[in-house]
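sequence first, then the predicted structure, then my questions.
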Amino acid sequence: MKAEPVPTATTPDPSVTVTPTPQTSDPGDNPPTDYITFDPIGDEATIGYTALGPASGESELIFDRAHPFQGLDFFCVPYPPVREEEVDMTVVVERGDYLSRIADRYDVTVEELVRLNDIADPNLLFVGQELLVGEKVPAGVGPQAMGRGITTEAVTIVQLRTRLEELDQLGFGTETGDLVSMFEAFVGIVNDECWGLHGRRLDLRLVEASALGGTGVDLDTLRNAACLEATKSIPAVIVLNASGLVGTASYCITVDNQTAFVSSDPQPSSTAAAADGRLLSDTFGAEQAMELMVTTVDQAGLLDGQNIVVIAPDTPTQAQSVEVGLTDTLRRLGHNPAVHLIGCEGTVWCRTGLETAVARMAAQGVDVVFPTLNLVSLPELVVAMVASGAPKPLIVQSAFNQHGTDGAAELVLRYGGPEAARFYDGAVFVSHLDTGRHRLGGYSLQAFDEMCNDEYSRVTGQARADALQRDDAVYDTVARTCAMVRYVARALYDAGPNPTRRAVHEALGALGPVDSPGMLPGSFTPGKSNRPDLVQVLTYEYPCRHGSGYRTFGNGPGGCMIPTAEVRAVN
């Protein structure tokens, strides 16, 4: 018997309505003539999402637009010097503290603590005891060297870039634009037009990691080597990644090497907890993303009495996240999913055991499938399911493994052709993204996205990406890199003239409301390391019924992602 969901304190607004989409083609991406789309969750408004609040109207977040790095007219503005104050480099010992824990917290060594405080017995501390964790910096002396990566002249940050161009070898390249150029452009604005950060420049370095793996070395090992280069060889105060970086590298950066990491990927909750505030994600956490996905479709009744299958990769950390966020949530809600673990063998290709899994689904029947494979492996799964002759199931996904974008969905069409895309048509995505909103009536350009793309075009001289006629992801990628660099600049500004590494990391985790692509409400606060405050339901359409779609296939139509329900607040 299906267990009753645990009631929540708030329920969505039952007055929200949606209208089915007329099944005729729209001549182009013309918002005034676009149709209201069909809600895949039901012909009426879905209600009762677990952990979701009511449909959201205007954002209630309050932004300080006078902040030099939070305006909407320019990326940043020059600001007067901040009055320097004496930096307090002391900490009070609390119950349960010991020297190694304090050293980890403030990014110093135990030996340094012993020397600074003239400690005779490192094993003997007293509650209430005041310890120096660094040399005091008097006011008015200007920028001082404050530790690894913070010199008198610069603060070092690293763009850790996954070489997505390697995917072109497999026919899975996606046009996101030149990420190196984007990060350099926005860092250049900070340094050259806004006087840097309290007298220091941002020293941007580049570290690259393979997207494929193989050649005798597994992908996770290669990514951890990139982590060590960024955090030890350079070393960075903050590492940024906008091109995807899964596996244990985030643990290597934030926990093993006590460096802040701003990621575009869902990160495991275990890593976020161990990172002590140093891990920020521009999306939901890995388990959180999947739990929201499951509870959304469950509360809509789409899982009642259905044969449910979970397809999971054996990628380090990802298999555990799928077990906790997806499989355990399904079981807690009274469902009994079949789980198929697909081997990736240390590469981006997850295919070991895939044929067996598909054969079992075809033989036993499947009504709902939750595929959590990466962008390269998912299309092969869809093609195999088509070839099996099994009836088309409901496919449900989240932003886990970077799904929910036009570019990700287009890979199914590119790899499997129109037959695979028709099988994928109707797939439901529960995500923080608002992909495809520009295809709907009433869409208006968002000030932050426009500012970022204007500034990037101005600085680089490159043609500006079109916000409405999108056949690539450049417009969104510019806004995403723009947002990440602003997170860094705001944190360094807020941390003051002579911050320690730990002070920078704490300022980064306490930014509060932040601007992001689409200007969907999001924030970083102590204890909240995942930016989104809203969840959105999307549907994949093939052929696209809201314009020409995202890229066409040969002479045929393209597909597209469409928002199909009101955004909901995440409690």
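In hand now; what should we look at?

C-alpha only now, for contacts and for neighbours.
OK.

after the longest helix along the chain comes which helix or strand?
The longest helix of the chain (DSSP state H) is helix 474-495. Once the chain leaves helix 474-495, the next helix or strand it forms, by DSSP states H and E, is helix 501-508.

packing partners of whichever helix or strand comes after that next one?
Next along the chain after helix 501-508, taking DSSP H and E as the criterion, comes strand 512-513. Contact partners of strand 512-513 among helices and strands, from 3 or more C-alpha pairs under 8 Å, 6 or more residues apart in numbering; DSSP states H and E: strand 523-524.

name the residues that touch the strand it packs on?
Defining contact as C-alpha atoms under 8 Å, 6 or more residues apart in numbering, one finds that strand 523-524 is touched by L280, L508, G509, A510, L511, G512, P513, V514, N530, R531, P532, D533.

now, of these, which are buried?
The neighbour count (16 or more other C-alpha atoms under 10 Å) marks L280, L508, G509, A510, L511, G512, P513, V514, N530, R531, P532, D533 as buried among these.

what is the neighbour count of the residue nearest to the fifth one when sequence neighbours are not counted?
Counting by C-alpha to C-alpha, 6 or more residues apart in numbering, F524 is the residue found nearest to L511 once chain neighbours are left out, at 5.5 Å. Summarising burial for F524: neighbours were counted as other C-alpha atoms under 10 Å, giving 23.

what of E355?
Quick note: E355 (other C-alpha under 10 Å) scores 16 neighbours.

and for T19?
When neighbours are defined as other C-alpha under 10 Å, T19 has 14 of them.

so which strand or helix has it?
Using DSSP H and E, T19 sits within no helix or strand.

could you dump the contacts of strand 523-524 into a markdown table and include distance to A211?
Output for the contacts of strand 523-524, formatted as a markdown table (distance: C-alpha to C-alpha, whole Å):
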| residue | distance to A211 |
| --- | --- |
| L280 | 22 |
| L508 | 28 |
| G509 | 28 |
| A510 | 32 |
| L511 | 31 |
| G512 | 33 |
| P513 | 32 |
| V514 | 29 |
| N530 | 24 |
| R531 | 25 |
| P532 | 26 |
| D533 | 30 |
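
another one to put next to it:
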Amino acid sequence: MGGRSQIVRSWIALPVALLLAVACGGGAETSGGATRTTGGTREAAPESPADPGGEPPPAESEELAGAPGSAADAGVEAGGTSTAADPTGSSGSVPGETTVTTTRGETAAAAPAEDAGGATSDPGGAVAANVHADPRGGVFTEFQRGFDRDHPFGSLEAFCFPHGEGAEPRLAPDTGIGADTITLAHIRPRIEEIVEMGFAAPVGDPTDMFDTFTRIVNERCGGVWGRKIDLRLVEVAALGVGGTDIDTLRNAACIEATEDHEAVILVNSTSFQGTAQLCVTEEHDSALITHQALPAEYVQRGGGRLLTTATTLEGNLRALAEYLISTGALEGRRVAVVASNTPGEAEATEASLVATLEAAGVDVRAFDVLDCAGTSVCFGGMAESVQRLIEEGVDVLFPTVNALSLPAYITEMVTQGFAPGDVRFYNSDFNNQGNEIVSGLIVTFGGEAAGELYDGTVLLVHGDSGRYRLPDHLPATAFDEMCMREYAENSAIGEYYDPRDPVETNKHGMVGLVCSIYRVALRGLYDAGPNPTRADIFAALENLGPVDLVSMLPGSLAPGKWTMGDSLQPVTFHYPCPFEGMGTTAGTCHVPNDYSELRVGVN
């Protein structure tokens, strides 16, 4: 196709940390090339595995009541969803606080007295003194009532507080858990391999972020029950090239973290997908905490050890289908779905999105699966798939492929004659397409024509993507602000990232994501007690209840519920961005609806 060679050369060098979701690994069982299935002739979709997210049908989803759209806390989902913040202070106060010294010598609030009071469970009563009064009201206020803000790793004033070592002597009760340390691992793609080729990665330094929060825990707060965090860095190649597919490389990183380092918990804020997730959780009895939508099968097989701040892939796609069906957007439309043969993804797409659409009588003309050939770019069968859109008269497309492949697909559509308005696009957080940086790549590598074709796409996402642009948004949520302040004051880099700046907002967002993931891990370690086994820690993690996510959107963990995201909301992709001077570097942006469109209870 015209222009494809240029795109191929460019995309091989894309930074995974920038994308946060380069998910098209190799080794899938799905056959190469585009696999076509059309309405009326395709075999029934496979039965969806038990979904640990537990997404209900649309009637069970509850739209947010009483939260004005103008009261929008801007948040940042890693590398693209954005929050506005005031660096000078924090909303939400804790009574009886004292001060402690930070790792760089500044003073910070210390834990409140033990009698400061617990969170009230009265849904209609006044907000208790130690319960954060979320200014957005409605479901946001009710969500905050479930937190224990006196928890050493639960405050909105500081990342953690000193809390003692427990009455019993510290032992070495399990692998990776010594008397004085407990081992965790940060899984990071090697961004520098491709940054050197001229591509920027405007999400800051996730390694420094994890290291800084580790230093705060160990030096200010005495570790967890006196046991210091031994955080190991495990790096993995960014792209599957040079004869080794990406899934194999990720599994090698799993083995290094779990066997060589004996890490109890692995944390990741960029991209770590495919069967390596099962290597960590199913094969090596370690936990993995990440931020991407995951296949329900993988989450289930992880047995409470595979956790994400998002939803399942199936949950996100099923909710998208139900949302569009409920609004009548698909009536009389001819629909196609495109997926890739990344392990677990095509199966999840068919069992959730395609099955839900067909069950509602939607005219699904094609379900195509592109071949990634063991790399992060899925070109196999692309031209044939686009040709099929023309043959079937498709006017609605769900492109669930990854961040490297979607720009190529849109460009192929332009090459074959599609013009703006010919097709409506709908997408989700599947493969992090809800990330503004990721969606901006459609213009960066597909050009203006690709951006104009994709303009108006509606995405159902779990973050607060683009809300910082709205003129009447509120300052950052208390959690996002605390995380940014703690990082800026304790990092050797020493920078405060402005969430209102179109570039710095992505770095601000990464700080919030790292902070959120790490706090989940630390709360689980603390709740497991002074001498926990691995099983104790995993049980504690799934019993955390409400958790702090970026933008303080509703999220929780519970027995059998291992995906934290409890809300989804629609945003619209625009090119060019209607907010002058506030678009991405590609000139694109996401524009959110007001919170009246927030769909809670989706997980």
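Sure, I can see it. Model, not experiment: these values are computed from the prediction.

give me the mean deviation of the longest helix of structure 1 from structure 2.
Superposing on structure 2 and averaging over aligned pairs (mean C-alpha distance after the TM-score superposition for structure 1), helix 474-495 of structure 1 comes out at 0.8 Å.

in structure 2, what stretch matches that helix?
Helix 474-495 of structure 1 corresponds to residues 507-528 of structure 2 when matched by TM-score structural alignment.

from A84 of structure 2, how far out is the aligned partner of Q402 of structure 1 in structure 2?
Under the alignment (TM-score structural alignment), Q402 of structure 1 pairs with N432 of structure 2. Distance, N432 of structure 2 to A84 of structure 2, using C-alpha to C-alpha, to the nearest Å: 21 Å.

higher neighbour count, those two?
More crowded of N432 of structure 2 and A84, by other C-alpha under 10 Å: N432, with 30 against 27.

verify the stated contact: that one with V401.
No. Contact between N432 of structure 2 and V401 fails when scored by C-alpha atoms under 8 Å: they sit 9.6 Å apart.

check the offset of the helix or strand containing Y487 of structure 2 from the chain's centre.
Taking DSSP H and E as the criterion, Y487 of structure 2 maps to helix 478-490. Centroid separation between helix 478-490 of structure 2 and its chain, computed with C-alpha atoms, centre = their mean, to the nearest Å, is 19 Å.

next one: stretch 328-345 of structure 1
Distance of stretch 328-345 of structure 1 from its chain centroid, counting by C-alpha atoms, centre = their mean, is 23 Å.

please identify the buried residues of it?
For stretch 328-345 of structure 1, the neighbour count (16+ other C-alpha under 10 Å) marks 328-330, 333-345 as buried.

looking at those residues, which are in strands?
Among the buried residues of stretch 328-345 of structure 1, the members found in strands (DSSP state E) are A338, V339, H340, L341, I342.

which residue in structure 2 aligns with the last one?
For I342 of structure 1, the aligned residue in structure 2 is L370 (criterion: TM-score structural alignment).

I'd say its match and F379 touch.
Yes. Taking C-alpha under 8 Å as the definition, L370 of structure 2 is a contact partner of F379 at 6.5 Å.

related to what we said a few turns ago, could you check how far the match of Q402 of structure 1 is from P530 of structure 2?
For N432 of structure 2, the distance to P530 of structure 2 equals 37 Å [C-alpha to C-alpha].

on that earlier part again, report the two of the buried ones among the contacts of strand 523-524 of structure 1 separated the most.
The span of these, defined through C-alpha to C-alpha, is set by L508 and D533 at 17.4 Å.

name the element the alignment partner in structure 1 of F579 of structure 2 belongs to?
F579 of structure 2 maps onto H546 of structure 1 when the alignment is built from TM-score structural alignment. H546 of structure 1 belongs to no helix or strand when assigned by DSSP H and E.

likewise T295 of structure 1?
helix 286-299.

likewise for E157 of structure 2?
Here E157 of structure 2 sits in a region with no helix or strand, counting by DSSP H and E.

relative to G380 of structure 2, how far out is it?
Computed with C-alpha to C-alpha, the distance linking E157 of structure 2 and G380 of structure 2 is 51 Å.

which one's more surrounded, those two?
Each of E157 of structure 2 and G380 has its neighbours counted (other C-alpha under 10 Å); E157 has more, 26 against 18.

what residue in structure 1 is paired with that one?
Going residue by residue (TM-score structural alignment), E157 of structure 2 aligns to D73.

assess the claim that that match and M451 are in contact.
Yes. With contact defined as C-alpha under 8 Å, D73 of structure 1 counts as touching M451 (6.2 Å).

which residue sits closest to the match of I342 of structure 1, ignoring its sequence neighbours?
Using C-alpha to C-alpha, 6+ apart and skipping the chain neighbours, the partner closest in space to L370 of structure 2 is S340 (4.5 Å).

what is the burial count for the residue opposite P554 of structure 2 in structure 1 once aligned?
The alignment partner of P554 of structure 2 in structure 1, by TM-score structural alignment, is P521. Using other C-alpha under 10 Å, P521 of structure 1 has 22 other residues around it.

got the contact list for P521 of structure 1?
By C-alpha under 8 Å, 6+ apart, the residues touching P521 of structure 1 are S59, L61, P513, V514, D515, P532, D533, L534.
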